[in-house]
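> A structural model of the following input is requested.
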Amino acid sequence: MKNNSLEQKYNRLIIAVSIVIPVVVAILFGVKLKDFGFDVAPLSFLPPIYASTNGLTALLLIAAVVAIKNGKKKLHERLMTGAIAFSVAFLVMYVAYHMTADSTKFGGVGFVRYIYFFILASHIILSIAIIPMVLITYVRALSQNFEMHKKIARITFPIWLYVAVTGVVVYLMISPYYVY
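As a prediction, this is how the structure comes out:
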C-alpha cells in the first residue's frame, strides 16, 4: 500500500539535507583544524580506505540490482541500506581527511590531465545531484510506492554507480601524488 503522506513528510527534509550536505562539505573542506590550534596529525591513511568504501558501494549497488531482479526484496533492501551506509562513511572520512591535510595536486601532464579533471568534475557535480535522488528513491521504497520507486531508481542507479566508480578512479589517478 502506498503511503504518499510519508513521502510528503520527508520532502522538506530531503530538500534540506540535499542543500546542507554540499554546503557543509564545501565549508569544512576549507577548514583546517591546525588553523584553530588543534594539534592533529593528518589522517593520511584515509584516502585508500574511503576510496575502498566507494568501491564497496559500487559492488553493493550492483548486487542490489541483481537481488531485486531475482525477486529478493529483503536482500535488495539490506544491500541498498549498506550502500547508503558506505556512502555516508565515505563522506565522513573524506571530510575528516581534508580537515587535517592539504589537498593533493594532480601531477599528471598532457591529455591524461584533461581526463582526470573531466572525471573529477563530473564526479563532484553528480555526487551533489545524487543526494536528493537517493533520498527520494529510498523514501519511495519506505512508503511502498514501488511504481514510482522503480521509475526514479532507473535514473538513480547509474548515476550513483558512476559516482562510486569514479571515486575509485579519481583516487587511483591521484594516489601517486599523495605525500605521506
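
> make it CA atoms for all contacts and neighbour counts henceforth
Fine.

> what about the closest residue to Q144 other than its chain neighbours, distance to Y171?
For Q144, ignoring the flanking residues on the chain, the nearest one in space by CA to CA, 6 or more residues apart in numbering is K2 at 5.0 Å. Relative to Y171, K2 is positioned 41 Å away (CA to CA, to the nearest Å).

> Let me know the secondary structure of the residue nearest to Q144.
Three-state assignment for K2 (DSSP: H, G, I helix; E, B strand; the rest coil): coil.

> Following up with a second sequence; could you model it the same way so I can compare the two?
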Amino acid sequence: MENNSIEKKYNKWILILSVAIPLVVALLFGVNLRKLGYDVKPLSFLPPIYATINGLTAIVLVTAVWAIKNGKQKLHENLMKFAIALSVAFLAMYVAYHMTSDSTKFGGEGVIRYVYFFILVTHICLSVIIIPFVLITYVRALAKNFDRHRRIARITFPMWLYVAITGVIVYLMISPYYQY
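Reported below is the predicted structural model:
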C-alpha cells in the first residue's frame, strides 16, 4: 500500500478520535457517580499517580527524541508507543477520578492564582489540540512517510512535552487543596 493511501485510510479515524475523545472526556467530567446515587468510593489516590504518569511521559518523550537523534529508530518507536500508552492510562485515571470525586478548587491567592489558571487553561487547551497531532505523527511514521513525520513531529513534540510537564505543575500547585 502506498504511503499516502495508508495515511488516508487512517484520516477518518484521526478525525473521529480527535473529536470524540475531548467530547467524551467533557461529558464524563460532568458525571459524578456518587451524586447520581451509585455506591462508589472516591478514587482520591489517583491524582498523584496520574501526575507521575505525566512526568514519566515527559521523560519518555525526551528520551525518544534523544533515541532518534542517535539513530536508534526501534528504541524511538517503542518509546513513542509507550508515551501514547501512558497518555491513554492518564486519561482513563483522570476521568475515573473525576467521575468519583468532587472537583478540587485552587485555594491560592494573588499572582499565584493567575499563574495557576494560565498554566491550567493552556494545559487543557493544548491537551485537546495535541490529540490529532499525535495521531497524525504516529500514522505518518506507520506509513513510513518519515519526511512528513519529522515535519509534524517538530510541532507535536514541544506541545506534547508542554502538556506532560504542565500536568505535573498543575498537580503540584493544587495538591495542597485536595481533601483526602
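
> Give me the TM-score for this pair.
Once superposed, the chains reach a TM-score of 0.98 (TM-score structural alignment, normalised by the length of structure 1), with 180 aligned residues with a CA RMSD of 0.9 Å.

> average offset between the lengthiest helix in structure 1 and structure 2?
The residue-count maximum for a helix in structure 1 (DSSP state H) belongs to helix 111-142. Comparison of helix 111-142 of structure 1 with structure 2 after fitting gives an average deviation of 0.1 Å (mean CA distance after the TM-score superposition for structure 1).

> And that helix, what does it pack against?
If contacts are counted by 3 or more CA pairs under 8 Å, 6 or more residues apart in numbering; DSSP states H and E, helix 111-142 of structure 1 sits against helix 4-29, helix 146-174.

> and the longest one, how far out from the chain's middle?
Put simply, helix 146-174 of structure 1 sits 9 Å off its chain's centre (CA atoms, centre = their mean, to the nearest Å).

> for the first one, same thing?
Average the C-alpha atoms of helix 4-29 of structure 1, do the same for its chain, and the two points are 14 Å apart (CA atoms, centre = their mean).

> Now do the buried residues in the next helix or strand after it.
Scanning forward in sequence from helix 4-29 of structure 1 by DSSP states H and E, the next helix or strand is helix 46-69. Judged by neighbour count using 16 or more other CA atoms under 10 Å, the buried positions of helix 46-69 of structure 1 are 46-47, 50-65, 67.

> Helix 46-69 of structure 1 vs helix 146-174, what angle?
On the basis of axes from the mean of the first three to the mean of the last three CA atoms, to 10 degrees, helix 46-69 of structure 1 is oriented at 150 degrees to helix 146-174.

> whereabouts in structure 2 does the very next helix or strand once past helix 46-69 of structure 1 align?
Next helix or strand after helix 46-69 of structure 1 toward the C-terminus (DSSP H and E): helix 73-100. Aligned by TM-score structural alignment, helix 73-100 of structure 1 falls on residues 73-100 of structure 2.
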